[in-house]
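[1] Let's see this in three dimensions:
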Amino acid sequence: MGTRVSYPVEVKMKAIEMRLAKVPVKEVMEELNIRNKTQLKTWMAWYRNGEIHRLHQPVGKQYTFGKGPEYDSETARLQAENRFLEQQIEVFKKVRGIGKEVAPTVVIQLVEDLKDGMPVGEICRHLGVGRSSYYRWRKKEDQPTQKEIRDQQIGDMCKQHKFRYGYRKISALYPGVCEKTVQRIMQKYGWQCKVKVKKRKKTGQPAYVTDNLLARDFTATKPLERLVTDITYLPFGQTMMYLSSIKDLFNGEIIAYTIDLNQDTKLVIDTLNQLPEVTKGCILHSDQGSVYTSYAYQKAVKEKGITMSMSRKGTPADNSPIETFHSTLKSETFYLEDIYRTTNACVINIVKEYIIYYNNTRIQTKLNSQSPVQYRQSAA
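    Okay, here's the model as predicted:
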């Protein structure tokens, strides 16, 4: 059986923070490429029970307090993650276009197509079904159940009316089955009415997405040459708070940050305005969040003579330096001291003190065991 690997701890923590900020499960899964919503529930349960150490454990290992993923080297960890992602991509290519929930007949066909290169259990895990379910479905493949016959008849009815009817009209034409059941079946196979599709209200200005100019090259030869920025959740106070920060890749120094109650364009522009004057060719890298793609932010960036760069969608690793800083900040303050609920003023004070410590005192091996400020001063 193939090696089973877990999602990176950075992805797990970001998923937890997004859920604490009441971001819908579907949106969290799409942004972070998480396949199964039960994984989110498990991570949230660990977080609420104070078992943060369990987020570091690989799948299939004994969850012992204080132990992290048991990889022989960083290369082994990256290879394990790469195998997981390649398998996910292969499954998603096969399953594309068949609806949100995988039907038994589709599972059987997918397993037959992929089992030569992947273990059956691994394929089933990516599809969110149990291996025992697959074998049960394969055994009964030629014997359609009453539910399958019912589902097919409802599907035929939807197709007959060219998907003009919603679940209420379909249930009226198919007596003996309640509306909720018909609705669930239509949602399961993507047979909903296509005439009046619900549209999500767009907020803010039109989005402007730019190329990934950094391409994971997080090196710089001088200060203010390459910068990275992101927003992280601070779910430790009386209300949800947000930290927007900008990091200089030359020495890892946090050169601008803002803490606010709202995750909006004003938050990131206030952070941007703290930057000193930059030289020509300065690149500022972010993800594709709506605040960064907004017209107002793009205009403010151009006025400062900065070139924007953006991560690919659903790829936190493209902006890993700032993601790592935010994770380190929480690990070395709130999680270390078991602070999960306090006042907003206390949260702000903890973050401010830590950033001062991080910039001026906390040494980094890659900076010749100097702090970011010491490294910048010695380089000058």
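[2] Please count neighbours and contacts with C-alpha atoms only from this point.
    OK.
[3] How far off centre is the helix ranked longest in the chain?
    If you go by DSSP state H, the chain has its longest helix at helix 74-95. Computed by Cα atoms, centre = their mean, to the nearest Å, the chain-centroid distance of helix 74-95 equals 16 Å.
[4] swap in stretch 131-138?
    That offset, for stretch 131-138, works out to 30 Å (Cα atoms, centre = their mean).
[5] ok, now stretch 220-232?
    22 Å.
[6] Check stretch 260-267 too.
    That offset, for stretch 260-267, works out to 20 Å (Cα atoms, centre = their mean).
[7] that older thread, the longest helix of the chain: which residues count as buried?
    77, 80, 81, 84, 87, 88, 91, 95 (16 or more other Cα atoms under 10 Å).
[8] swap in stretch 258-267?
    Those would be 258, 259, 263, 265, 267, for stretch 258-267 by 16+ other Cα under 10 Å.
[9] so of the residues you listed, which ones are in helices?
    In helices, judged by DSSP H, the following of the buried residues of stretch 258-267 are found: 265, 267.
[10] right, and the pair among the buried residues of stretch 258-267 with maximum separation?
    259 and 265 (12.9 Å; Cα to Cα).
[11] For the stretch 1-150 of the chain, which segments count as helices?
    9-20, 25-32, 37-48, 74-95, 104-114, 120-127, 131-139, 146-160 (DSSP state H, counting those that start in this stretch).
[12] The ones you listed: which one's closest to residue 238?
    Across those, closest to residue 238 is helix 9-20 (Cα to Cα), at 12.6 Å.
[13] Return the list of helices and strands in contact with the closest one.
    helix 25-32, helix 37-48, strand 226-234, helix 320-330 (3 or more Cα pairs under 8 Å, 6 or more residues apart in numbering; DSSP states H and E).
[14] Quick check: which of the ones you listed is buried the most?
    Highest mean neighbour count of those: strand 226-234, a mean of 24 (counted as mean count of other Cα atoms under 10 Å).
[15] distance between that strand and the chain's centre?
    On Cα atoms, centre = their mean, the centre of strand 226-234 falls 14 Å from the chain's centre.
[16] Another sequence for comparison is provided below:
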Amino acid sequence: MCQVFGVSRSGYYNWVQHEPSDRKQSDERLKLEIKVAHIRTRETYGTRRLQTELAENGIIVGRDRLARLRKELRLRCKQKRKFRATTNPNHNLPVAPNLLNQTFAPTAPNQVWVADLTYVATQEGWLYLAGIKDVYTCEIVGYAMGERMTKELTGKALFMALRSQRPPAGLIHHSDRGSQYCAYDYRVIQEQFGLKTSMSRKGNCYDNAPMESFWGTLKNESLSHYRFNNRDEAISVIREYIEIFYNRQRRYSRLGNITPAAFREKYHQMAA
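    Take a look at the predicted model:
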């Protein structure tokens, strides 16, 4: 065989006994760490955030090298899907002006909250989810789930946010024009706590982009990968995603690749 390929016998045996280079061995060790981090972050991080995740666990790797190894491992982030709106703006209730006009630039927590409703399919029927997001920290500060899309559901989410955050008067509460947010009872709660009411223009999802972005993230990274037998299963998954992963573990590029909870703590430490 050596004669056929034109190599010496000694050269052939050297090739057979050749050990992988230090660089190759290092790459293989890194690949294992990358796989573990990819799974730990629920297959949601691209190269930049994955690099930060590895660094905080003591593993330093350049971005180009990391991108190459991710490609060799065929690791990809979960694909985004589009979902339709849920609330109905066709009603005769009073509508608030749009105070934000797509200017999402608060300078501290509890200056601007955005609120919205979405739905999740289960074998038992629809599960509706009301959520409230702090635009500065990107945290989900309030949420509630139920069988019906009602003002009581949005009210529960608002009370949760108010209890946990205790915001100062003047906070802007922005939502779409759905009847659940225009309802008298809901507006009374806002007035009692000194919140300023702001609402999107009719049919313009970009006016509530931060909340729409969260729904897409929730469904892309979690819900679209399940088939729920009943509402309780969905509730458990959603609660775990929000409380454990999204607020406390998921790195946010806009926040400097730290989590919403860590960003809030950092703000309060600097303000103290």
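[17] thinking again about what came up before, can I get the helices of the stretch 1-150 of the first structure in a markdown table with distance to residue 325 of the first structure?
    A markdown table is the format used below for these (distance: least, Cα to Cα, whole Å):
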| stretch | distance to residue 325 of the first structure |
| --- | --- |
| helix 9-20 | 11 |
| helix 25-32 | 18 |
| helix 37-48 | 20 |
| helix 74-95 | 19 |
| helix 104-114 | 39 |
| helix 120-127 | 30 |
| helix 131-139 | 39 |
| helix 146-160 | 50 |
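[18] Which among those is found nearest to residue 310 of the first structure?
    Nearest of the helices of the stretch 1-150 of the first structure (Cα to Cα): helix 25-32, 14.4 Å.
[19] Report all helices and strands that the closest one contacts.
    helix 9-20.
[20] Other residues contacting the helix it packs on?
    25, 28, 32, 40, 43-44, 47, 55-56, 232-235, 316, 323-324, 327 (Cα atoms under 8 Å, 6 or more residues apart in numbering).
[21] just the helices in the stretch 101-250 of the second structure please.
    Going by DSSP H, counting those that start in this stretch, the stretch 101-250 of the second structure shows helices at 151-165, 179-182, 184-192, 209-221, 231-240.
[22] Apart from its neighbours in sequence, what residue is nearest the equivalent of residue 343 of the first structure over in the second structure?
    When the second structure is aligned by TM-score structural alignment, residue 343 of the first structure is paired with residue 230. Using Cα to Cα, 6 or more residues apart in numbering and skipping residues adjacent in sequence, the residue nearest residue 230 of the second structure is residue 124, 4.8 Å away.
[23] Now do the contacts for that neighbour.
    229, 230, 231.
[24] who touches residue 257 of the second structure in this structure?
    Residue 257 of the second structure neighbours (Cα under 8 Å, 6+ apart): 49, 52, 251.
[25] Look up how far residue 339 of the first structure lies from the alignment partner in the first structure of residue 148 of the second structure.
    Residue pairing (TM-score structural alignment): residue 148 of the second structure is matched to residue 262 of the first structure. The gap separating residue 262 of the first structure from residue 339 of the first structure is 22 Å, by Cα to Cα, to the nearest Å.
[26] Could you do residue 31 of the first structure as well?
    28 Å.
[27] Ok, residue 153 of the first structure next?
    Residue 153 of the first structure is 55 Å from residue 339 of the first structure, by Cα to Cα.
[28] counterpart of residue 245 of the first structure in the second structure?
    That one, residue 245 of the first structure, aligns with residue 131 by TM-score structural alignment.
[29] since we're on residue 203 of the second structure, how many residues are nearby?
    If you count neighbours by other Cα atoms under 10 Å, residue 203 of the second structure ends up with 12.
[30] whoops, I mixed them up, residue 85 of the second structure
    13.
[31] hang on, the earlier thing: if we go to the first structure, which of the contacts of residue 257 of the second structure are intact?
    Counting by both residues aligned by TM-score structural alignment, their matches' Cα atoms under 8 Å, the first structure reproduces these contacts from these: residue 251.
[32] most surrounded residue in the contacts of residue 257 of the second structure?
    Most surrounded of the contacts of residue 257 of the second structure: other Cα under 10 Å gives residue 251, at 25 neighbours.
[33] measure the most centrally placed residue in the second structure to residue 242 of the second structure for me?
    When Cα atoms, centre = their mean is applied to the second structure, the residue found nearest the centroid is residue 217 (4.7 Å). As defined by Cα to Cα, residue 217 of the second structure lies at a distance of 11 Å from residue 242 of the second structure.
[34] circling back to that earlier point, and for the longest helix of the first structure, what span of the second structure is it aligned with?
    Going by TM-score structural alignment: helix 74-95 of the first structure matches no residues.
[35] Nearest residue to residue 44 of the first structure in space, please, no chain neighbours.
    Leaving aside its sequence neighbours, residue 44 of the first structure sits nearest to residue 16 (Cα to Cα, 6+ apart; 6.1 Å).
[36] how close does the one you found get to residue 43 of the first structure?
    When residue 16 of the first structure is compared with residue 43 of the first structure (using Cα to Cα), they lie 7 Å apart.
[37] and what of residue 107 of the first structure?
    From residue 107 of the first structure over to residue 43 of the first structure (counting by Cα to Cα), the distance is 26 Å.
[38] For the helices and strands packed on helix 9-20 of the first structure, give me CSV that also has distance to residue 133 of the first structure.
    Output for these, formatted as CSV (distance: least, Cα to Cα, whole Å):
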stretch, distance to residue 133 of the first structure
helix 25-32, 24
helix 37-48, 17
strand 226-234, 39
helix 320-330, 38
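[39] And those: which comes nearest residue 287 of the first structure?
    The nearest among these, by Cα to Cα, is strand 226-234 at 7.1 Å.
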